[in-house]
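*Asks:* Sequence plus predicted model, see below.
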Amino acid sequence: MLSKQTIDIIKSTVPVLEVHGTTITKRFYQLLFTAHPELLHMFNHANQTKGRQQTALANAVYAAALHIDKLEMILPAVKQIAHKHRSLGVKAEHYPIVGQMLLTAIKDVLGDAATEEILGAWAEAYGIIANVFIETEAEMYKQAEQQNGGWADYRAFRVERKVRESDVITSFYLVPEDGGALPAFEPGQYVSVKVHIPGETYTHIRQYSLSGGPGKPYYRISVKREDEFPNRPGGKVSRYLHEQINQADVLWLSAPAGHFTLDRMDTRPVVLISGGVGLTPLVSMLSTLTESHSDRPVTFIHAAQNASVHALRSEVEELASRASQVSLYWCYDKPTEDDRAAQAFHKEGYIDLPWLQDVVPTKDASFYFCGPEPFMRMVFGLLKEWGVASEDIHYEFFGPSGSLEAAPETTAQPQETASAQG
């Protein structure tokens, strides 16, 4: 337990963190990678370049300071981050390193304003928060390894099939190279894929949602190729997977992780809304709902630019054909003339509230959505405007977590299909 004095000191730094939080976390990562370059094997370099990781850490530090007297308030965020840490291979021995660099970064940025009293309070608070993470992640490692077919760290998987799903998305069907069992996973979870790209100094790790339903003799990931655009580099890992990895090649995977999962105990209607490659965890959820013969009404909405980049359409339609309670809707914001001639979509343009209310029978439902951040921000705003209860709104960020209620940081169009996985 923290003393009242420590709590008061930490809370007094909240306004400072609100202003200088990202500057502190940028300095933190500079210090961390200079002193421990080996940790670059674990981090997504693209998220570092874009500043997403720094912003996510700043938000986490700010939340910890704000709720330092009621740390139970941040436990959901702790579990979400802990899933990512376990998937990446973060271990207890990393936390003292992080604590040391964080305190140094605070001192470097705030200068004399970071008194010994403030640094001492933060050291004490960090120790308690770090222990929460360490204990939570230790239990997750134990569960991942001890479940039937489970394993620790990374396991070799062979590419059984490689299937082109659209102009930009390809699926990889993966089976354990050792021939052993596959552990179950919850629909919506992801795996970390670790690759050694020839010519690269460091290994690269990316997290990809499992796009198939549980219970299959394989895991499937469906990866969007992130091509190079002006002011945006191409995705190293996604292009490597698309261009270099083929049938019979080996990839290294962590055990499934993630908190964005279908609540199978809920019996109410479920609404699955995706944009671009964000459909991958939702297809897993749809597969589970149809293959378990659930009688829950399901509305599946997918937004894409047009049919050429609309992945897994045939599979989703086949799943829906087995269950009369499933309704499908396609929303294209840049349909081709062929799309129009084939009547390949239900709405042209972006999802809006009148249309959403027309195709979704009730707001008393569980809503799950995933996609590019501008798309998710749009969907979140529509659901809040409709009056959907906060506890019924579930979403997943590709990459570092953020807030959909914060001011947008991009001018991208809502249905752009870029993921942030790289």
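*Replies:* That came through, no problem.
*Asks:* rest of the way, CA atoms for contacts and neighbours
*Replies:* Noted.
*Asks:* Buried residues, stretch 70-79. List them.
*Replies:* L71, A77, V78, K79 (16 or more other Cα atoms under 10 Å).
*Asks:* JSON lines for those residues, including distance to R27?
*Replies:* JSON lines is the format used below for the buried residues of stretch 70-79 (distance: Cα to Cα, whole Å):
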{"residue": "L71", "distance to R27": "26"}
{"residue": "A77", "distance to R27": "23"}
{"residue": "V78", "distance to R27": "23"}
{"residue": "K79", "distance to R27": "26"}
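*Asks:* also this one, for the comparison:
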Amino acid sequence: MLSTQSRPVIEATLPIIAERISSITPKFYQRMFAARPELLDGMFSRSNQKNGTQQQALAGSIAVFATYLVNNPETTPETMLSRIAHKHTSLGVVEEQYGIVYEHLFAAIAEDLGDALTPEIAEAWTEVYWLMAQALIKIEKGLYARQANATIYSNWKLVERTATGADSVSFSFEPADDTAATIAKPGQFVSMRMPMADGIRQVRQFTLSNDVESTTRRTVTVKLDVDGEFTPVLHNSLKVGDVVELSNPYGDLVIDTEGAPLVIATAGIGCTPSAAALQTLAAAGSTREITVLHADQEFASWPLREQMLESLGQLPNAKIRTWFERGELPEGLDAKAGYMDLTDSLTADSQVYLCGPLPFMHAVRSQALAAGIPAEHIHYEVFGPDVWLAA
């Protein structure tokens, strides 16, 4: 918790830091990459730097952490820290790198605030930074210790690629070396690292969509982003027999086989954790009450449709409702035109899981809250930097 000396300083300066942090973080990244360009090779995403989402996520997490310490002096925001730690470990972040971030972040703060950054303010915010860093380091060390191996990445060979939906492909990999594989849980993701055209390695996280608990196979389903850097290489260049680097599985959006009524609401490629969870639930013979809600542009665009419907057919207490923006509605399926509506899909004790584009999740979460679902019963997954959690 914050020291008695720092707490009033943070409380007094939080408004200005919160206001300026979104201007500070771009300067921080510019400084750090100028001094340590190797961090862009296999650690940080150039695309997320270009579109600003990484800067937004960092700025928001710092402001939220400081605000939480002021309002809850005896605790820390465990949900936010856990989410960040899982992303960090999938990328191979280590304790020593927090010192690098501190050096360049506080140089950027000093540049931005100038003479307004007194020694007292700098000391107080240094305390905030290291409280957050040490909390993350502790969680990350625990996550690393749970893995079946001591490596960040291991080599996996592409053995199958299958088109599914519109512009989506499922890629299945098998081990290309003797590194022990960690068993995943439904809803978790792996980081994939590959060299781009200029030889610089880039990393993206993808949810495991099939074979989740296998140690001899990893399957991810990826939608093509024609304007992106990574997925065009994956879709257009990766051939059966090629080898990529995959991390151990991470992620705290894990769905249990038993418990309160489960509602899974997804849109587009956001159905990947849903598909994995349903397959795992079916294999376990789950009798949990499950409602799957899926929205897509049209029926033919729905990725992993066959896998999801097959799993649902094996779950005695599961049902599905779908919404499509255009095209003919399929027969034999509870399908409607337009956008998702949670009406009649929720009960007071429902556990709700969301995955899809941010506007979709904002809308569906608002519906769930309006229906009386407690915020702590609404879980979600964001692909890429989590700009929503910090908000």
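*Replies:* Nice, I can see it. Please read all numbers here as calculations on a predicted model, not as lab measurements.
*Asks:* And the furthest pair within the buried residues of stretch 70-79 of structure 1?
*Replies:* With Cα to Cα as the measure, no two of the buried residues of stretch 70-79 of structure 1 lie farther apart than L71 and K79, at 12.5 Å.
*Asks:* about what we covered before: closest to Y126 of structure 1 among the buried residues of stretch 70-79 of structure 1?
*Replies:* For the buried residues of stretch 70-79 of structure 1, the nearest to Y126 of structure 1 is L71 (11.8 Å; Cα to Cα).
*Asks:* separation between the closest residue to that closest one other than its chain neighbours and A58 of structure 1?
*Replies:* Excluding its sequence neighbours, the residue lying closest to L71 of structure 1 (Cα to Cα, 6 or more residues apart in numbering) is A64, at 7.1 Å. Distance from A64 of structure 1 to A58 of structure 1, counting by Cα to Cα, to the nearest Å: 10 Å.
*Asks:* Mind checking which of those two has more residues around it?
*Replies:* Of the pair A64 of structure 1 and A58, A64 is the one with more neighbours under other Cα atoms under 10 Å, namely 24 against 21.
*Asks:* helices and strands around the helix or strand containing that one, which ones?
*Replies:* In this structure, A64 of structure 1 sits in helix 52-66 according to DSSP states H and E. Contacts defined by 3 or more Cα pairs under 8 Å, 6 or more residues apart in numbering; DSSP states H and E place helix 52-66 of structure 1 against helix 4-12, helix 14-35.
*Asks:* Please convert these to a markdown table, extending it with distance to A341 of structure 1 and mean neighbour count.
*Replies:* Formatted as a markdown table, those follow (distance: least, Cα to Cα, whole Å; neighbours: other Cα atoms under 10 Å):
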| stretch | distance to A341 of structure 1 | mean neighbour count |
| --- | --- | --- |
| helix 4-12 | 61 | 16 |
| helix 14-35 | 50 | 18 |
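*Asks:* picking up where we left off before, among the buried residues of stretch 70-79 of structure 1, which are located in helices?
*Replies:* The members of the buried residues of stretch 70-79 of structure 1 that map onto helices under DSSP state H are A77, V78, K79.
*Asks:* which of those lies closest to A344 of structure 1?
*Replies:* For these, the residue nearest A344 of structure 1 by Cα to Cα is A77; the value is 39.6 Å.
*Asks:* hmm, back to that, residues in structure 2 aligned with the helix holding A64 of structure 1?
*Replies:* Using TM-score structural alignment, helix 52-66 of structure 1 lines up with residues 53-67 of structure 2.
*Asks:* before we move on, back to that, off-centre distance for the helix holding A64 of structure 1?
*Replies:* Averaging C-alpha positions (Cα atoms, centre = their mean, to the nearest Å) puts helix 52-66 of structure 1 16 Å from its chain's average.
*Asks:* what's the angle from it to helix 14-35?
*Replies:* Per axes from the mean of the first three to the mean of the last three Cα atoms, to 10 degrees, the angle that helix 52-66 of structure 1 makes with helix 14-35 is 140 degrees.
*Asks:* Just give me the mean distance for helix 52-66 of structure 1 relative to structure 2.
*Replies:* With mean Cα distance after the TM-score superposition for structure 1, helix 52-66 of structure 1 departs from structure 2 by a mean of 1.1 Å once superposed.
*Asks:* contacts for that helix?
*Replies:* For helix 52-66 of structure 1, contacts defined as Cα atoms under 8 Å, 6 or more residues apart in numbering pick out 10-11, 13-14, 17-18, 21-22, 24-26, 29, 47-48, 71, 74, 400-402.
*Asks:* got the residue ranges for the strands in the stretch 201-350 of structure 1?
*Replies:* For the stretch 201-350 of structure 1, strands defined by DSSP state E, counting those that start in this stretch occupy the ranges 204-209, 219-224, 250-254, 270-275, 298-304, 326-332, 347-348.
*Asks:* For P374 of structure 1, which of those strands is the nearest?
*Replies:* strand 270-275 (9.8 Å).
*Asks:* and that closest one, what does it pack onto?
*Replies:* Applying 3+ Cα pairs under 8 Å, 6+ apart, we find strand 270-275 of structure 1 packed against helix 279-291, strand 298-304, strand 366-370.
*Asks:* Switch the ones you listed over to a markdown table; also include distance to D338 of structure 1 and mean neighbour count.
*Replies:* Shown next, in a markdown table, are these (distance: least, Cα to Cα, whole Å; neighbours: other Cα under 10 Å):
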| stretch | distance to D338 of structure 1 | mean neighbour count |
| --- | --- | --- |
| helix 279-291 | 23 | 25 |
| strand 298-304 | 15 | 25 |
| strand 366-370 | 27 | 25 |
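*Asks:* Many thanks, we can stop here.
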